[in-house]
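K.L.:
Kindly generate the corresponding structure for this input.
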Amino acid sequence: MEIAITDGIKVSVETFYLPEYSVPSRRHYVFSYKIKIENLSANKIQLLRRNWEITDITGEVRNVVNGKGVVGKEPIMIPGESFEYNSGCHFPSPCGKMSGTYVMRKIEDNTLFEVQIPEFTLVPSFFNN
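P.N.:
Have a look, this model is predicted:
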């Protein structure tokens, strides 16, 4: 599990290789990831945007994603609250990595700030043996 804390916002990432959806002979490797965002700050916050960079094993950036919210939501979290979601991606190579930021808003004063998403690697379990 990868973890980053920025301004009292903790982001944890857990990754999974999905062999049932992958076809290595066709260079198709599918992964899912679970993200937990915890508000450890004293502020009520809202997640507004996500910014991702998705890179394959060769170091080539496969995709840059900038969009509203996450999984169709713009969650609001009071202090001590958390939000979890699952998503996924696929690569033509067996390994890749993702990194990025969330743009958050402090509800009380409308201040915007960026929260780091820890860089994480997507690797099939058979590569770890």
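K.L.:
Only C-alpha atoms from now on, for both contacts and neighbour counts.
P.N.:
OK.
K.L.:
Could you find the closest non-adjacent residue to Val70?
P.N.:
Taking CA to CA, 6 or more residues apart in numbering as the measure, Val70 lies nearest to Arg50, with 6.8 Å between them; neighbours along the chain are not counted.
K.L.:
what's the following helix or strand after the helix or strand harbouring that neighbour?
P.N.:
Taking DSSP states H and E as the criterion, Arg50 maps to strand 45-56. Scanning forward in sequence from strand 45-56 by DSSP H and E, the next helix or strand is strand 61-68.
K.L.:
how far does the helix or strand following that following strand sit from the chain's center?
P.N.:
Once the chain leaves strand 61-68, the next helix or strand it forms, by DSSP H and E, is strand 76-77. From the chain centre to the centre of strand 76-77 is a distance of 17 Å (CA atoms, centre = their mean, to the nearest Å).
K.L.:
Quick one: residues in contact with the helix or strand following strand 76-77.
P.N.:
Sequence-wise, the next helix or strand beyond strand 76-77 is strand 82-91, with elements assigned using DSSP H and E. Counting by CA atoms under 8 Å, 6 or more residues apart in numbering, the neighbours of strand 82-91 from elsewhere in the structure are 27-39, 56, 70-71, 75, 77.
K.L.:
in this protein, what residue sits furthest out from the centroid?
P.N.:
In the chain, Ser25 marks the outermost C-alpha relative to the chain mean, sitting 27.4 Å out by CA atoms, centre = their mean.
K.L.:
Wasn't that one part of a strand?
P.N.:
No. When DSSP: H, G, I helix; E, B strand; the rest coil is applied, Ser25 is found to be helix, with no strand at that position.
K.L.:
related to what we said a few turns ago, Provide a list of residues in contact with the residue nearest to Val70.
P.N.:
The contact partners of Arg50, by CA under 8 Å, 6+ apart, come to Val65, Asn66, Gly67, Lys68, Gly69, Val70, Gly100, Thr101, Tyr102, Val103.
K.L.:
which residues touch the second one?
P.N.:
With contacts defined as CA under 8 Å, 6+ apart, the neighbours of Asn66 are Arg49, Arg50, Asn51, Trp52.
K.L.:
Would you do the same for the sequence below? I want to compare the two.
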Amino acid sequence: MLQLAAHDILGCCVQCLVLGAAIYKTWRDSHRVGREFSYVIKKEKKKVFLCRLWDIISVRAGLKKVPWDGYLNYSRHSPKHRDRKTEKFFFLNCTTGQLHVGTVNLATEGEMIPCVPNALISSVHDSNGDQQQDAMLLWLEEHACRLENGMIKLREERGTRSISLFPEEPPFCSTAITNGVKVRASAVFVPEIADLQNENAKYTSSYSIRMSLQREGCIINGIPFSSCQLKWRHWIIRANDHVESDFNGEAVIGKYPLLLPGEREFVYESCTPLPTSLGSIEGSFTFVPGRLADPKGAPFEVEVARFPLQLPDYIF
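P.N.:
Just a heads-up that it's a prediction; the model follows:
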């Protein structure tokens, strides 16, 4: 894991991914035997190369290397996963050129999911291809592209800057403004806790909800209020077009956020499993103008526009 500690963090992250792709391509080309890779050449094994790449990126971008604690950050674990650490493992198939990521059944069943569309990969064994295009390069390039175009962004949490994989732009991120309350929502597939053998919960997504109050404050029937506080939530979760869950409950992750004009977004994340690779979430929040302890008017609903849950083409 890389803990970011640079001024131009976004630029550094993009440069790091581009640099990583370039270094990987150079290393890959220098380790060909005929038209095949060799990760067991005595000069440098794969593990040694990855450690060296980690060091180069850290120094080049001014990043601080810190050990990963093994947990999926910014997400609430289901009871099944709270008693053990959930690690994400990637594997590059040197024959096919595909990059895979392990699921929750990796250790017991060897279960993995491809991370890059197969149609884009040109194997070392493809006699019709003039140039190899393996998944590792495509994966790094796509990650850099998403950072550069703003689809994913950096965020700071408790003094630590990191790359958030939650999409920030439509169609993968929804935005709705109701009575001055703005809600943005998006989700990301979580491969390390996916369970392809569980027919009722094969695919797990972590979703991020970001809410804030516009500078004009909360406006209801033309009357402005300087604050509002969340009381209730309502979720409709679909697998394909079938409603899997229609849920009402108080608060969000046990919190009742108080929104004030112009303040930073209140952000919370949670997880939901689906039996299908495509689904969606939509719903609403019930807010009270003023504070729950001192309401200034009647409760009102705030829309959470539908956002997708899906198995993506690229898995990070």
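K.L.:
tm score of chain vs chain?
P.N.:
The pair, once superposed, lands on a TM-score of 0.91 when counted by TM-score structural alignment, normalised by the length of the first structure; 127 aligned residues with a CA RMSD of 1.7 Å.
K.L.:
before we move on, back to that, preserved in the second structure, out of the contacts of Asn66 of the first structure?
P.N.:
When you map the contacts of Asn66 of the first structure onto the second structure and apply both residues aligned by TM-score structural alignment, their matches' CA atoms under 8 Å, the shared contacts are Arg49, Arg50, Asn51, Trp52.
K.L.:
what number of residues lie near the equivalent of Glu119 of the first structure over in the second structure?
P.N.:
For Glu119 of the first structure, the aligned position in the second structure is Arg306, judged by TM-score structural alignment. For Arg306 of the second structure, the number of neighbouring residues by other CA atoms under 10 Å comes to 20.
K.L.:
pretty sure Arg306 of the second structure is touching Ile281, no?
P.N.:
Yes. Under the criterion of CA atoms under 8 Å, Arg306 of the second structure lies in contact with Ile281, with a separation of 5.4 Å.
K.L.:
returning to that earlier point: can the kept ones among the contacts of Asn66 of the first structure go into TSV with extra columns for distance to Asn86 of the first structure?
P.N.:
Formatted as TSV, the entries for those read as follows, by distance: CA to CA, whole Å:
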residue	distance to Asn86 of the first structure
Arg49	16
Arg50	14
Asn51	16
Trp52	15
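K.L.:
Out of those residues, flag the one nearest to Met1 of the first structure.
P.N.:
Proximity of these to Met1 of the first structure (CA to CA) peaks at Trp52, which lies at 18.0 Å.
K.L.:
Please tell me how far the residue nearest to that closest one when sequence neighbours are not counted sits from Glu81 of the first structure.
P.N.:
What sits nearest to Trp52 of the first structure in space, not counting adjacent residues and going by CA to CA, 6+ apart, is Gly100, at 4.4 Å. Gly100 of the first structure sits at a distance of 22 Å from Glu81 of the first structure (criterion: CA to CA, to the nearest Å).
K.L.:
Looking at those two, which is more packed in?
P.N.:
Using other CA under 10 Å, the more surrounded residue of Gly100 of the first structure and Glu81 is Gly100, with 19 against 14.
K.L.:
Next up, identify which helix or strand that one is on.
P.N.:
Mapping Gly100 of the first structure onto the secondary structure by DSSP H and E places it in strand 96-106.
K.L.:
whereabouts in the second structure does that strand align?
P.N.:
Across the second structure, the stretch matching strand 96-106 of the first structure (TM-score structural alignment) is residues 279-289.
K.L.:
and the matching stretch, how far from the first structure on average?
P.N.:
Aligned to the first structure and superposed, stretch 279-289 of the second structure gives a mean residue distance of 0.5 Å (mean CA distance after the TM-score superposition for the first structure).
K.L.:
number of nearby residues for the aligned residue in the second structure for Lys73 of the first structure?
P.N.:
When the structures are aligned by TM-score structural alignment, the residue of the second structure matched to Lys73 of the first structure is Lys255. Applying other CA under 10 Å, we find 11 other residues in the vicinity of Lys255 of the second structure.
K.L.:
Please apply the same query to Leu309 of the second structure.
P.N.:
Around Leu309 of the second structure there are 29 other residues, counting by other CA under 10 Å.
K.L.:
what's the helix or strand for it?
P.N.:
If you go by DSSP H and E, Leu309 of the second structure is part of strand 300-310.
K.L.:
Which other helices and strands does that strand contact?
P.N.:
Under the contact criterion of 3 or more CA pairs under 8 Å, 6 or more residues apart in numbering; DSSP states H and E, strand 300-310 of the second structure touches strand 173-178, strand 181-189, strand 278-291.
K.L.:
Relative to Leu122 of the first structure, how far out is Arg62 of the first structure?
P.N.:
With distances taken as CA to CA, Arg62 of the first structure is found 13 Å from Leu122 of the first structure.
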